[in-house]
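J.: This is a predicted model, with the sequence first.
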Amino acid sequence: MTDLLEKAIAQLKALPAEEQDVIATRILAEIKDEQMWKTRFETTTDKQWDRLAELVRQEIATGDLVIRSVP
């Protein structure tokens, strides 16, 4: 376990049980979501990536997709 996670858990232990459960529920949901996305990306085939890229190119060409800079 990392030092940062140990620090977070130590602070969580000081909270009332109800607040601990709320935060624990959020953490578990986040872990589940990350696992789901990891699985989706790992199982995406080259053909699927190529199709997605083609769809994006079409949206750019038709003006349906606007590319914005990210700060």
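T.: Received, thanks.
J.: When you work out contacts or count neighbours from here on, use the C-alpha atoms and nothing else.
T.: OK.
J.: Helix, strand or coil: sort out the residue positioned nearest the centre of the chain for me.
T.: Nearest residue to the geometric centre of the chain (CA atoms, centre = their mean): Glu34, 5.2 Å. Three-state call for Glu34 (DSSP: H, G, I helix; E, B strand; the rest coil): helix.
J.: quick one: the residue of the chain positioned farthest from its centre and Arg51, what's the gap?
T.: What lies farthest from the middle of the chain is Thr62; by CA atoms, centre = their mean that is 29.1 Å. Distance of Thr62 to Arg51, computed by CA to CA, to the nearest Å: 17 Å.
J.: try it against this one:
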Amino acid sequence: MTQLPPEAQDEVAEWLLGELESERRWDTAFARFAGPLGLLADEALGEDRAGLTKPLVPAEL
């Protein structure tokens, strides 16, 4: 990185900061839905264990 010209270093730093901010926004969005999605997943797994589901065959859709 130090071998790059200062302008290129600034561009890389700006890109990296943007990526970090994007990651933070995704983390926040997923955290908001973690509880409800977890409950739905538990319900689906319970239904599968109880034999209330059937295999998905894409060719039959």
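T.: That came through, no problem. All values reported here derive from a predicted model rather than from experimental measurement.
J.: now what about the TM-score between them?
T.: Superposed pair, TM-score by TM-score structural alignment, normalised by the length of the second structure: 0.55. Supporting alignment: 39 aligned residues with a CA RMSD of 2.2 Å.
J.: Please enumerate the helices of the second structure.
T.: With DSSP state H, the ranges of helices along the second structure come out as 6-49.
J.: how about the residue farthest from the centre of the first structure, what's its match in the second structure?
T.: Under the alignment (TM-score structural alignment), Thr62 of the first structure maps onto nothing in the second structure.
J.: same deal with Pro16 of the first structure?
T.: So Pro16 of the first structure corresponds to Pro5, using TM-score structural alignment.
J.: ok, now how distant is that match from Ala13 of the second structure?
T.: 12 Å.
J.: between those two, which one's more packed in?
T.: Neighbours per residue (other CA atoms under 10 Å) separate Pro5 of the second structure from Ala13, with Ala13 holding more: 13 against 9.
J.: what do we get in the second structure for the residue nearest to the centre of the first structure?
T.: Residue correspondence to the second structure (TM-score structural alignment): Glu34 of the first structure is matched to Glu23.
J.: how much space between that match and Ala29 of the second structure?
T.: 10 Å.
J.: what's the answer for Ala13 of the second structure, then?
T.: Taking CA to CA, one finds Ala13 of the second structure at 24 Å from Ala29 of the second structure.
J.: Check Gly38 of the second structure too.
T.: Counting by CA to CA, the gap from Gly38 of the second structure to Ala29 of the second structure is 14 Å.
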